[in-house]
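Engineer: Pasting a predicted model and its sequence here:
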Amino acid sequence: MIKKILGGMLCVTLLLLPVAVLCGQDLPGGKWWRVPRIAESLGLNQDQIQQLDREFVRSRRNMFELKSNMERERFELDNLMEKNNIDEAATMRQLKRFQESRSLLAKEKFKFVIKVKGIIGNKSFKKLKKFYEKRRLGKEKKQ
């Protein structure tokens, strides 16, 4: 029974991992629009920079709370899994809560990406993605 639960958790993790990676690769972390070279390359104006700042703060606040909730759900799942006699139904319910909390965090990250695209426009967004894809590929080649 434990093997089934662990196997199920592994499958779910492997299924959700590409989604998390995709969301994480859409935009770099931090306030990249505050880097003069990037802002200039994208042609960002002061209004766009201020909008990005506001959206970053709003999104980051939400992500802190969502990440905290996800970690709490993970802790509860780990706690159930450490018991000698596992309550399969309770463990599966907790797994579902953990998955939902992780999904909410991924959605918030993706909402930020959508907001950024709306603020800077399609052309600048494509340029930004290309810039970071080249940068990421350069780092991978060095390793």
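Structural biologist: Looks like it came in fine.
Engineer: okay, CA-based contacts and neighbour counts for the rest of this
Structural biologist: OK.
Engineer: For the helix ranked longest in the chain, which helices and strands make contact with it?
Structural biologist: In the chain, taking DSSP state H as the definition, the longest helix is helix 46-81. Judged by 3 or more C-alpha pairs under 8 Å, 6 or more residues apart in numbering; DSSP states H and E, helix 46-81 is in contact with helix 88-120.
Engineer: Second structure follows, compare the two:
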Amino acid sequence: MKKIIIVAILAASLLLPSLAFCTGARSMPRDGWWRRPSIAQAINLTDEEKAKLEAAYIQSQRKRLDLKAAAEKEQFELEVLLESASDKEVMAQYAKMTDARNKFGEEMFRFILETRQIIGKERFKQIKDMAKQWRKDARTRSYRNQHWGNDPRLSQPNAAKPGAQQAAQ
């Protein structure tokens, strides 16, 4: 019974992202958004700000790669221990794994805060609003593609349905 509970806890921890990721990263566009001319122009990014964002990203990405590897290592060790170790040892390893994952999430969130510091709170809000709209648009496109296929005529609100031109002729 205890092993079932531990497996359930492990499965839940693998499926649930860290709190920092949920609250911060999803509200921002993907990494490298400052490289897209349309976005940079929309919020009036200067070359100096782009350079600062790029430097901060590189530094953060290096840390995240190391932290991700550490979290994966701790997860592997947990899976190994789950097969034969005592519940106490498994729970101790689980704590190490969650700590490693939290450090990864904290670094992601630290980068978001640094981004806000570089571009200012007003433009940071603009970027968040733009990201929210992009996600909404992407969900709409995904819904249309799932239900209507990839036919571009069907994804346009006033487009004629297939075969309508043939019937009219």
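Structural biologist: Okay, I see it. Bear in mind that the values here come from a model prediction, so they are computed numbers and not experimental data.
Engineer: Once they're superposed, tell me the TM-score.
Structural biologist: Once superposed, the chains reach a TM-score of 0.89 (TM-score structural alignment, normalised by the length of structure 1), with 140 aligned residues with a C-alpha RMSD of 1.7 Å.
Engineer: Contacts only, for Lys121 of structure 2.
Structural biologist: Shown in contact with Lys121 of structure 2 (C-alpha atoms under 8 Å, 6 or more residues apart in numbering): no residues.
Engineer: again, but for the one 5 residues further on
Structural biologist: Shown in contact with Gln126 of structure 2 (C-alpha under 8 Å, 6+ apart): Ile43.
Engineer: which residue in structure 1 lines up with it?
Structural biologist: Correspondence of Gln126 of structure 2 to structure 1, assessed by TM-score structural alignment: Lys127.
Engineer: Which element, helix or strand, includes its match?
Structural biologist: helix 122-142 (DSSP states H and E).
Engineer: what about that helix, distance to the chain center?
Structural biologist: 18 Å (C-alpha atoms, centre = their mean, to the nearest Å).
Engineer: Phe98 of structure 1 and Met92 of structure 1, how far apart?
Structural biologist: Distance of Phe98 of structure 1 to Met92 of structure 1, given as C-alpha to C-alpha, to the nearest Å: 10 Å.
Engineer: So between those two, which is more surrounded?
Structural biologist: Phe98 (20 against 16; other C-alpha atoms under 10 Å).
Engineer: Counting neighbours, what do you get for Arg110 of structure 2?
Structural biologist: Arg110 of structure 2, neighbours per other C-alpha under 10 Å, totals 15.
Engineer: Now for it: which residues touch it?
Structural biologist: Counted by C-alpha under 8 Å, 6+ apart, Arg110 of structure 2 has zero contacts.
Engineer: All set now, cheers.
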